[in-house]
Structures are given as C-alpha cells and as structure tokens.
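Asks: the sequence isn't on hand, but the structure is:
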C-alpha cells in the first residue's frame, strides 16, 4: 500500500486544527457487506465483542476506503473536536490513490489511529476476501490494545474541558509538549502555557507541596491549622505499629498519588491493614502514609488568583433502594 502520513500541528489545508492525513493505494478493489465486516470485527474484539457500527449499520457494501474511514471514526475520541469529522476522498492519477484526513487536537494520536486502523482494515479484508490473515501479525486483542494506547496518549479530563471551551470560543490552542501534556492557549505575547489547569506562573514549590501529602500536612500544622495525625510506614509490620500507636480506625494512602488512587479508609484491624498497605505501596514504593481516620464530609475548594470560587462536598457512592428493584438494576 505504501501509505504516506503527514502530521499537522495547527491550522492546515484540510481543517482549522491539528490532525494527520494518510495517502495510500487501496490494496483491495472488492466491496464487503456490513454484516460480514461486523462478524470479523467482533472476532477481533475478543475483549468485548462489540459492534463496529455505533449507529445504524450501513445498507450498502463498503470499499476498503469506506471501511478504513469507519474504523478511524470508531477510534477517534471526539474530544475538543466534536464539530469535526473524518474526511476521505480519492486522487485520480496514474494510480488510483486514496486519502483520509483525521482532524484531532492531538496529532500523535491521529497518527496512531490512522496507522493502526489501516492494519485492522487490511486484516478484515484479507480474512473475508482471501480467507487468510493479513501480512502483518496483529497483537492479541488489537481493538482493546489500540483503545488503551489512544487513552494513554490523550490529555487529562481537566485539559479536555479547557480545550473544548477554548475551541467553542474560537481561542487557538496548540500542543507544546505532547508527552508532558502541555498546551498553549492564544497566540503571541498573550499566549499562556498550561499543563492541565496549571499555567506557567504557578509556583513550583506550591506544586510540590500539593503533590506530597506529608509535606502539605506539615505545612498545615506549621500554619496553625488542625492537621491529621500520621506517620510514614516502610513495611506492613511498621504500619501495624503505627496503627496501634495512633489507634484504629486508620487510613492508608500513597505519599504523592492523587484522585484517590491507592487509598483505603476506615481500616479497623491489622488484617485489613496488611491488604491496604500492599495496595498503597504498589503506587508509593517510598512508603505508605498511615493516618488517623477522621469522620466528616469531604470538601474540595477551588481557588483561582487567590479568590475562592466554589466549594464542593463529596459523598461516598451509595444506592437508595425503592423496595421494588434489585441493586444491580438501580445501578444500571
């Protein structure tokens, strides 16, 4: 096929945002029914066995380019580019060449989707037309594997919100460091760099204090505010000694992880403590915080420019029964 992929990191000849275009010569001239395609797709999606068609199944038979476009659209995460669609077409010359453009704020993600989707398209056509797998061996569970890779390349939920709002207001955005998830909003001297919600003027020491629970708790105590009684345990035996000293129930948590990762609350006995320590230690090998469990409502405060903008109370997930339906039904 000799595919040629070109990346665009900003406005380009195809669209007003980043993306990638692939040009290639279709290896198959045959067309396939949507039903036969979907059967092969579900076999490749051994992890979930879901249909390729997220909407109505096409009535007409599909060419190689048609299927390629459908698969690219399936994997494209419509984040911050919800108004853009995958564009495809043909160039007529000495050889029939096709091209597909994928509009995406993350050009590396577009590149990954275009390359992997071509391998999947070729595999499906090979299996149906020739009865044999394609030339290139696919990895186990290729669909689930590609979804994981796309998710790993993608930006955080906070960045997603900011990028979506910026595009809705016509504010230009550019990736500065794809691996570091750093984006520029606005052009020229007014432009600002952001990593998630942190900009270039945020304090480095403040960032360190926020990410290290031991440091932040020490700061709170030094400022005269009530902090949490805790110690850092090196191993399960050390954790048991700390818990006995400060008294059950206790909480275990990693030193620097966020978003509740590795945290176990309201631990009442040494047996529960061992399992909780292992969970936190898998994220925080330098040590695990053992702290006194404090009952109460969890609040999250948002401060911008030294001004408190909102406070959110967070409660544990729970299900309220109605006396009729099962818990599984209510959750669903």
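Replies: All right, it came through fine. None of the values given here were measured: they were computed from a predicted structure.
Asks: okay, CA-based contacts and neighbour counts for the rest of this
Replies: Fine.
Asks: wait, residue 91 touches residue 97, no?
Replies: Yes - Residue 91 lies in contact with residue 97 (CA atoms under 8 Å); the separation is 5.1 Å.
Asks: those two - which one has more neighbours?
Replies: Under the criterion of other CA atoms under 10 Å, the comparison of residue 91 against residue 97 puts residue 97 first, with 16 against 13.
Asks: wait, the more buried one sits on residue 90?
Replies: Yes - in this structure, residue 97 is within contact of residue 90 by CA under 8 Å, at 5.9 Å.
Asks: what helix or strand is residue 329 located in?
Replies: Applying DSSP states H and E as the criterion places residue 329 in helix 327-331.
Asks: swap that for residue 308, sorry
Replies: strand 307-314.
Asks: can you name every helix or strand that that strand contacts?
Replies: On a contact count with 3 or more CA pairs under 8 Å, 6 or more residues apart in numbering; DSSP states H and E, strand 307-314 meets strand 298-304.
Asks: for the strand it packs on, packing partners?
Replies: Strand 298-304 is packed against strand 307-314, with contacts defined by 3+ CA pairs under 8 Å, 6+ apart.
Asks: included below, for side-by-side comparison, is a second structure:
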C-alpha cells in the first residue's frame, strides 16, 4: 500500500521551483495558481532568497503549489483531484499546511481553491504571529513525559508531535529561550526559524479568519478507497467538509504527525512518496517506519524513480487483492 505525503512550512528552499518550469504546462499552471494566491509564485519559487520565502505569507502558497505541480507531473492518473487509476495511492496526508496540499491531491478542493484557502491561511497566521513575540523549538530526544512536563513548566505548548523522539514546543519567545537553557534530560532543544507560535492559542485570530472564509469553498468527498489521514490524531476520513473543518481547527491546534505515521503502520503502508519539497517527512518515516520504501519527489529528475515506486507497490497491492479474492 502506498501513501503520498505533503510537507509543511520550513521545507521550502530558494529556487526549488526552477527545475519544474522546464516541464510543459508548469509555467501556465503556476501562473493560474499565482492569481488564486495573490502572489507571484514563479518569482518567489525561482528568484527570491531564503529570508523572503521564510515569510509565512509566501512560504505556504509556495508549498501547496509545489506539491500539486509535482503530483501532476507523475502522470495524468495522479493529477490533482483525479487519482482515477487503480495504481493511485491508498492514503494521503500532509503535515500542517501540507494538509491543504493533500486536499487538492484528493480532489476535496480544486488546486485553485486550495491556493485561495492557503492565501487566507498564511496571511492570517502572519498577522497573528506579528501580534507579540512568539517562536517554536524542536525538542529532540529525551523521555516523552519529561519533555512534555518541561514544555508545560515554561508555559509553552506542544505544537507538533512529529515522532516518538521529536516534539516541537511553541509559545512566548522568552519561554522558548528558557526551555533551551533548561533542556529536558537527554534532549536537545533546537530553536526554529519561524515567525510565531503556530498551532497554539496564539493562532486563534487566524483560525477565526479561516473559519469565516471556509464557507465560500465547496469541498467534495475523497474516494472511499483513497482516504485522507488528518493531523487531528490521525483521523482517517473521506468526508470533504469534515476534512476542511479540521484544516481550519488545525491552525490553533497541535499537529499530531506521530499519529499519522501510526495509521500508516496500522493500514499496512509499504511505501511513502513525499512530494516537493521532499525529505522532511520521509526522514521521520525512516526512523519510525523501518522497512517502508521511501522516495522523495523534489525535482523532475526524481520522477522516474517515483513512478517506479508507485508502480511496484500498486502492483503488489493488486496482487494481494487478487489472492484474497481467490
């Protein structure tokens, strides 16, 4: 069984869209997505420097557009929203803003509506982050209970449960500094270069803004055999309206990627393909889901290997289904 996963903010790199523009139709697609998002995705994805694309209002639309472009390039059967082929992935998931990408790949939202949504989301989160000094830090290692206790002791919140060995704390910038100075036993605290305390109460104004915008969208349901795995505790669902509601709530609630990976294991996922800009989520899977085949689709040069992985595991799934029927 194959899962396609979509990365979150921080995965973007200067110039990462440039090689994709060499493929037919990509420039035209990015132009349409730029109009929907209200920013020049081509310029930001090819020319802007690291500081510019670190801006939440720029990074998030870039990531959604990049994931859709990469999925489209796999072939018509993987084009955003179709997944018509029997070789389509069985699970789709995204980390934080990656859930918006996943909604487009599953056909819950059109690519243009996904870009409209992420434009509102990113601007609202940037505005909320600017209200007071907040930040985030990854806590790597340690004992989970002790890590959570240390985060709570500083008045912080666990914003991301990324894996058994990594929790991201978020809250007041001074408290993040205090956590770094008083790291939990056998743990490292790594401050992150982000604009604010995402997925915490500090983002409540952004959640309210997104909740007001969401009714303007008309989500469709995902296919029953191609469900989405939500950051909200790994909930598996096909109801498009429910998924959109969870995307809205997620802005001010923790991202539980550890639960998503647990679902992958329970559902028998044998391969994971991460779309552009890839590497973060397959890196977590390498440590947590040992034995699972992994592939990154970051440039057009990765397409051949990605298609081979998809074909191999789709064939294995079909063979397994035939054996069960027999």
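Replies: Great, that's in hand. Nothing here was measured: the structure is a model prediction, and the numbers come from that model.
Asks: please state their TM-score.
Replies: The TM-score (TM-score structural alignment, normalised by the length of structure 2) is 0.25; 124 aligned residues with a CA RMSD of 5.7 Å.
Asks: still on that earlier bit, give the buried residues for the helix holding residue 329 of structure 1.
Replies: If you call a residue buried by 16 or more other CA atoms under 10 Å, then helix 327-331 of structure 1 has no buried ones at all.
Asks: stretch 30-44 of structure 2: end-to-end distance?
Replies: For stretch 30-44 of structure 2, the first-to-last residue distance is 11 Å (CA to CA, to the nearest Å).
Asks: for it, list every residue counted as buried.
Replies: For stretch 30-44 of structure 2, the neighbour count (16+ other CA under 10 Å) marks 30, 32-34, 36-37, 39-42, 44 as buried.
Asks: now, those that are in helices?
Replies: 30, 32-34, 36-37, 41-42, 44 (DSSP state H).
Asks: strands of structure 2, start to end?
Replies: In structure 2, the segments counted as strands under DSSP state E are 2-6, 91-94, 134-141, 157-163, 166-172, 187-191, 228-229, 236-237, 255-256, 271-275, 293-297.
Asks: by contact count, what packs against the first one?
Replies: Right, strand 2-6 of structure 2. Here strand 2-6 of structure 2 touches strand 91-94, helix 98-105, strand 271-275, helix 303-325, going by 3+ CA pairs under 8 Å, 6+ apart.
Asks: how about a cut-off of 10 Å?
Replies: helix 56-73, strand 91-94, helix 98-105, strand 228-229, strand 271-275, helix 280-288, strand 293-297, helix 303-325 (3 or more CA pairs under 10 Å, 6 or more residues apart in numbering; DSSP states H and E).
Asks: circling back to that earlier point, neighbouring contacts of the strand holding residue 308 of structure 1?
Replies: Strand 307-314 of structure 1 has contacts (CA atoms under 10 Å, 6 or more residues apart in numbering) with 297-304.
Asks: remind me, longest helix of structure 1?
Replies: Per DSSP H, structure 1 has its longest helix at helix 107-125.
Asks: could you pull out the buried residues of it?
Replies: 107-114, 116-125.
Asks: excluding chain neighbours, what is closest to residue 7 of structure 1?
Replies: Residue nearest to residue 7 of structure 1 in three dimensions, not counting chain neighbours: residue 20, with 4.4 Å by CA to CA, 6 or more residues apart in numbering.
Asks: packing partners of the strand or helix carrying the one you found?
Replies: Following DSSP H and E, one finds residue 20 of structure 1 within strand 19-24. With contacts taken as 3+ CA pairs under 10 Å, 6+ apart, strand 19-24 of structure 1 sits against strand 4-8, strand 87-91, strand 97-103, helix 107-125.
Asks: by contact count, what packs against the helix or strand following the longest one?
Replies: Think helix 107-125 of structure 1. Remark: after helix 107-125 of structure 1, the chain's next helix or strand is helix 142-153, criterion DSSP H and E. Judged by 3+ CA pairs under 10 Å, 6+ apart, helix 142-153 of structure 1 is in contact with helix 34-44, helix 64-75, helix 107-125.
Asks: thinking again about what came up before, and the strands of structure 2, which is most packed in?
Replies: Counting by mean count of other CA atoms under 10 Å, strand 228-229 has the highest mean neighbour count of these, with a mean of 29.
Asks: so what does that strand touch, helix or strand wise?
Replies: strand 2-6, strand 91-94, helix 98-105, strand 236-237, helix 240-250, helix 257-266.
Asks: tell me the buried residues in the fifth one?
Replies: With burial defined by 16+ other CA under 10 Å, the residues of helix 240-250 of structure 2 counted as buried are 240-241, 243-244, 246-250.
Asks: CSV for the residues you listed, including distance to residue 71 of structure 2?
Replies: Shown next, in CSV, are those (distance: CA to CA, whole Å):
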residue, distance to residue 71 of structure 2
240, 20
241, 23
243, 20
244, 21
246, 23
247, 21
248, 24
249, 26
250, 24
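Asks: and which of the residues you listed is nearest to residue 265 of structure 2?
Replies: Among the buried residues of helix 240-250 of structure 2, residue 243 lies closest to residue 265 of structure 2 (CA to CA), at 21.3 Å.
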